[in-house]
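Asks: how would this look folded up:
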Amino acid sequence: MKEAYVKHNIENNIATIEFFHPEQNSLPGNILAQLAYTITEVGNNAEVKVIILKSGGDRTFCAGASFKELIAINDAETGKVFFSGFANVINAIRKCPKFIIGRIQGKTVGGGVGIAAATDYCMATKFAAIKLSELNVGIGPFVVSPAIERKMGVSAMSQIAIDANSFYEASWALEKGLYASVFDSIEALDAEVQKFAEHLCTYNPEAMMEMKKIFWRGTEDWDNLLAERAAISGRLVLSDFTKETLKKFK
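Replies: Alright, predicted model coming up:
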């Protein structure tokens, strides 16, 4: 079994950041922290003009937060820190001065949908169905919903948040604006992501940076907002309902 990692490489002004976890790319706190740090560091590298964000493997893009860590939460502060992991990644993407292209090769759940929604331009395969499953265990997608709402609108976000048992197909996510395009295979996806990244490198980096500021206008309070949302989840995960529900998964 492969070890979890966050790694990156830079070639011809294109940085590729890749994360991986052997449990369907679910992300524990240490990997989320590494990912947020890497996005920030790479984004501040003058050599980099555009960033591709991807996960390892050929199946699930991201299964959300680490379930083992979720079950182990026993106090509100630990809960807030746990749920702040995805908040920190989303805020790192938001503040990054470079365009970030999301490459979504397969299903994505919970926090993974939030990461996809936070990227500036997102492409996927037809296998990249999405689900917000948080309500199933007595919490909700509080931390990631601002990013999803920003990209897809309140209606689409609330639909998948309430219908927590269902995967929504990539074609639906395309229609709602999460994905810019959907491809039949990973090979086709990778070819187009690379082609698109190379094309972006021909643009004025200063113009792209200024455009990104405009795209994210109105989110300046997200450091505080997402921390507040993490605290809500951290409180709810200690509720009798959630504790009893989580026991079924042990």
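Asks: rest of the way, CA atoms for contacts and neighbours
Replies: Fine.
Asks: wait, what's in contact with the spatially closest residue to Gly111 that is not a sequence neighbour?
Replies: What sits nearest to Gly111 in space, not counting adjacent residues and going by CA to CA, 6 or more residues apart in numbering, is Gly64, at 4.6 Å. Contacts of Gly64 were listed using CA atoms under 8 Å, 6 or more residues apart in numbering, and they are Asn25, Ser26, Leu27, Thr108, Val109, Gly110, Gly111, Gly112.
Asks: cross those residues against helices and list the overlap.
Replies: Gly111, Gly112 (DSSP state H).
Asks: for the comparison step, fold the sequence that follows:
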Amino acid sequence: MKAYVTLKIENKVGYIEFYHPNRNSMPSDVLSQLEQTIIDAGKNDAIRVLVLKSGGDRTFCAGASFNEVVEIEDEDAGIQFFSGFAKVINAMRKCPKLIIGRVQGKAVGGGVGLAAATDYCLANIYASIRLSELSIGIGPFVIEPAVSRKIGKTAMAEMTIDAESFFSSEFAKNKGLYAEVLPTTEALDMAVKTLVSKLASYNPEALSHMKQVLWEGTSHWDVLLLDRAKISGKLVLSDFTKKTLKRFR
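Replies: Below is the predicted model:
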């Protein structure tokens, strides 16, 4: 299957789904589509609440596309690529609709950032998480504000430093990334549907104001995340990172 980003509306709920055949990794074109889809959904009066999900099983998002990252040859291209994650997170942050995350499998790097940028996230038992960036020569700089906001600096540091380990879905729940962990994907989908059905029946003005309250104190992220993208954009050009990425390609 080819990569895609889709928006489907059912009963005042907008379901945004992204997919890439390589474990739902995120090349720049998918990131750009996802950003614009979130922006458009936020302006759609037919939608009261959003669900962010990915296609396929057992992998929610593998983070940055190594195939694209390894081809980056100059700093501007590196900054542009990592700005894609910054723009998606900021689009989620500024979207006037509550965004519910549905994580059906492993989340790595930028995938953890996407889960953290949702307003409320549900997962299944397969939804372990890993921040592998230091092990490949960069770091989770762009997603750090979103992840630290959800799980705290201490847990963020633990995951970042132990970069080659997966942390369980229960760890993610205990630290606040997931609100609930369900035993199966079917149970996860039922829980998501039940939650968003309730939210879609609530006062949309109240939901919008609540969204603003939840993200108070983050208006500086427009600048902060792009500054963080510059750090990754430089580091990705290092010999260490190039050699490491070629092994995983």
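Asks: ok, and the closest non-adjacent residue to the residue nearest the centre of structure 2?
Replies: Nearest residue to the geometric centre of structure 2 (CA atoms, centre = their mean): Leu114, 1.0 Å. Excluding its sequence neighbours, the residue lying closest to Leu114 of structure 2 (CA to CA, 6+ apart) is Ile89, at 6.8 Å.
Asks: average offset between the longest helix along structure 1 and structure 2?
Replies: Secondary structure assigned by DSSP H gives helix 76-95 as the longest helix of structure 1. In the superposition against structure 2, helix 76-95 of structure 1 averages 0.6 Å from its aligned positions (mean CA distance after the TM-score superposition for structure 1).
Asks: identify the residues contacting that helix?
Replies: Applying CA under 8 Å, 6+ apart, the set of residues contacting helix 76-95 of structure 1 is 29, 32-33, 35-37, 39-40, 69-70, 73, 100, 111, 114-115, 118-119, 143-144, 147, 216, 222-223, 226-227, 230-235, 237-238.
Asks: now those: which count as buried?
Replies: Buried members of these, counted by 16 or more other CA atoms under 10 Å: 29, 32-33, 35-37, 39-40, 70, 73, 100, 111, 114-115, 118-119, 143-144, 147, 222, 226-227, 230-235, 237-238.
Asks: buried ones in stretch 143-163 of structure 1, by neighbour count?
Replies: The neighbour-count check on stretch 143-163 of structure 1 (16+ other CA under 10 Å) flags 143-149, 151-153, 156-158, 160-162 as buried.
Asks: likewise for stretch 13-20 of structure 2?
Replies: Neighbour counts using 16+ other CA under 10 Å place Val13, Gly14, Tyr15, Ile16, Glu17, Phe18, Tyr19, His20 of stretch 13-20 of structure 2 among the buried residues.
Asks: then stretch 42-55 of structure 1?
Replies: Buried-residue list, stretch 42-55 of structure 1, by 16+ other CA under 10 Å: Val42, Gly43, Val48, Lys49, Val50, Ile51, Ile52, Leu53, Lys54, Ser55.
Asks: redo the buried residues of stretch 13-20 of structure 2 as CSV? Include secondary structure and distance to Ala123 of structure 2.
Replies: What follows is these, written out as CSV (DSSP: H, G, I helix; E, B strand; the rest coil; distance: CA to CA, whole Å):
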residue, secondary structure, distance to Ala123 of structure 2
Val13, strand, 19
Gly14, strand, 18
Tyr15, strand, 16
Ile16, strand, 16
Glu17, strand, 15
Phe18, strand, 16
Tyr19, strand, 17
His20, coil, 20
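Asks: out of the buried residues of stretch 42-55 of structure 1, name the ones that lie in strands.
Replies: Cross-referencing the buried residues of stretch 42-55 of structure 1 against strands under DSSP state E gives Val50, Ile51, Ile52, Leu53, Lys54, Ser55.
Asks: determine which two of these are furthest apart.
Replies: The most widely separated members of those, counting by CA to CA, are Val50 and Ser55 (16.9 Å).
Asks: now the buried residues of stretch 13-20 of structure 2 in CSV, with distance to Ser169 of structure 2?
Replies: Formatted as CSV, these follow (distance: CA to CA, whole Å):
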residue, distance to Ser169 of structure 2
Val13, 26
Gly14, 25
Tyr15, 23
Ile16, 22
Glu17, 21
Phe18, 21
Tyr19, 21
His20, 22
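Asks: which one of these is nearest Asp189 of structure 2?
Replies: For these, the nearest to Asp189 of structure 2 is Tyr15 (11.9 Å; CA to CA).
Asks: check contacts around that closest one.
Replies: Tyr15 of structure 2 neighbours (CA under 8 Å, 6+ apart): Thr6, Leu7, Lys8, Ile9, Leu50, Val51, Leu52, Lys53.
Asks: recalculate using a threshold of 7 Å.
Replies: Residues in contact with Tyr15 of structure 2 (CA atoms under 7 Å, 6 or more residues apart in numbering) are Leu7, Lys8, Ile9, Leu50, Val51, Leu52.
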